[in-house]
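A.B. asks: Prediction below, plus the sequence it came from.
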Amino acid sequence: MISGNLRSILIVDDNPLNRFLITTMVNKIVVDVTIQQAENGYDALHFFKSISPDLIFMDIKLPDLNGFEVIKQIRNLETENRTPIIVISGNQASDENHLKNENLIDAYLEKPIRFTELKAILDTIFY
């Protein structure tokens, strides 16, 4: 179980089922964490500014402001600490390469998300 360094998580996905599944998996791995959920890019930016999460799960295909733009805006808003961002998407080849080349993300999870992959990434980021 991960604890201590990880107090708040923001999950951004327009699909409520995906948000639910990620929340359920994270709660099995991380103890004493607050999870906020956003269904679009504008809400994601609002939550980022108001809660300063310790980790963000970001879907790329959002209905209004897409994940690429949200990630770029988050990186521009950061002043001291860099927030780990894990992209969740079904289009790995183009999404991951673009974001990693610009050094904007910390990890990538392909949908459907598998528990063992999620746990391995969290262990890598927080240990």
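C.D. replies: Structure received.
A.B. asks: Please count neighbours and contacts with C-alpha atoms only from this point.
C.D. replies: Fine.
A.B. asks: Helices of the protein, start to end?
C.D. replies: Counting by DSSP state H, the chain has helices at residues 16-29, 41-51, 67-77, 92-101, 115-126.
A.B. asks: want to throw those into a markdown table with distance to Asp59?
C.D. replies: A markdown table is the format used below for the helices of the chain (distance: least, C-alpha to C-alpha, whole Å):
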| stretch | distance to Asp59 |
| --- | --- |
| helix 16-29 | 10 |
| helix 41-51 | 9 |
| helix 67-77 | 6 |
| helix 92-101 | 10 |
| helix 115-126 | 14 |
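A.B. asks: try this one next to it:
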Amino acid sequence: MKLNNLKVLVVDDYQKMRQGLCATLKPLDLNISEASNGVEALKALRQDKFDVVFTDLVMPEMDGFELCEEIRKTPEWADMPIVVISTHYDSRYIVKALRQGADDYIPKPVEPETVKRVLDRILTPTILRENHEQNN
């Protein structure tokens, strides 16, 4: 799957973490916007159309769990892929994030190849993936 020009929103309260993730995503030729918490992310989502949201979990004002929940209950965003990227790699965090609507969970630090594999998986409809696997 071609990822170039895919519009992604990176949400993390730590500027260095956002910058690091953006630097990791840059070689994938993605169109990247940033937000520092869930409230800013919702504002960005209302102002522009995004293909994927990458979010941290622990943030002020609105955390990643709440952001996932808000995205899922808003009809125009309900199908938008959400990838949680967090230093918290405890099963409680992972299960809660997935229950709140995240499509995948990647531990920090993030490798570009991991992001590419996750994006390929979540952006390819299941039926196309199954047909491709059967033909290979």
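C.D. replies: Nice, thanks for sending it over. Computed from a predicted model, the values in this text were never measured in an experiment.
A.B. asks: if we can go back for a sec, wait, which of the helices of the first structure is closest to Ile2 of the first structure?
C.D. replies: Closest approach to Ile2 of the first structure among those (C-alpha to C-alpha): helix 16-29, 6.2 Å.
A.B. asks: what residues does the closest one touch?
C.D. replies: 1-2, 11-13, 33, 35, 37, 39, 113, 115, 119 (C-alpha atoms under 8 Å, 6 or more residues apart in numbering).
A.B. asks: Repeat that for stretch 30-39 of the second structure.
C.D. replies: For stretch 30-39 of the second structure, the surrounding residues in contact (C-alpha under 8 Å, 6+ apart) are 3-15, 18, 22, 26, 41, 44, 59-64, 66-67.
A.B. asks: Filter those residues down to just the buried residues.
C.D. replies: 7-13, 18, 22, 41, 44, 59, 62-64, 66-67 (16 or more other C-alpha atoms under 10 Å).
A.B. asks: picking that back up, closest one of the contacts of helix 16-29 of the first structure to Asn101 of the first structure?
C.D. replies: Nearest to Asn101 of the first structure among these, with distances taken as C-alpha to C-alpha, is Val12, at 21.7 Å.
A.B. asks: show me the contacts for that closest one.
C.D. replies: For Val12 of the first structure, the contact set (C-alpha under 8 Å, 6+ apart) comprises 19, 37-41, 44, 56-59.
A.B. asks: Aligned to it, what sits in the second structure?
C.D. replies: Val12 of the first structure maps onto Val11 in the second structure, with residues paired by TM-score structural alignment.
A.B. asks: how much space between that match and Ala78 of the second structure?
C.D. replies: 18 Å (C-alpha to C-alpha, to the nearest Å).
A.B. asks: Tell me which residue of the second structure lines up with Leu55 of the first structure.
C.D. replies: Per TM-score structural alignment, Leu55 of the first structure is aligned with Val52.
A.B. asks: Neighbours of that match, how many?
C.D. replies: By other C-alpha atoms under 10 Å, the residues close to Val52 of the second structure number 21.
A.B. asks: Touching, it and Leu3? I think so.
C.D. replies: No. Applying C-alpha atoms under 8 Å as the test, Val52 of the second structure and Leu3 come out as separate, 11.0 Å apart.
A.B. asks: Show residues contacting stretch 59-76 of the second structure.
C.D. replies: Applying C-alpha under 8 Å, 6+ apart, the contact partners of stretch 59-76 of the second structure are 12-13, 36-39, 41-42, 55-58, 77-80, 82, 84, 96-97, 100-102.
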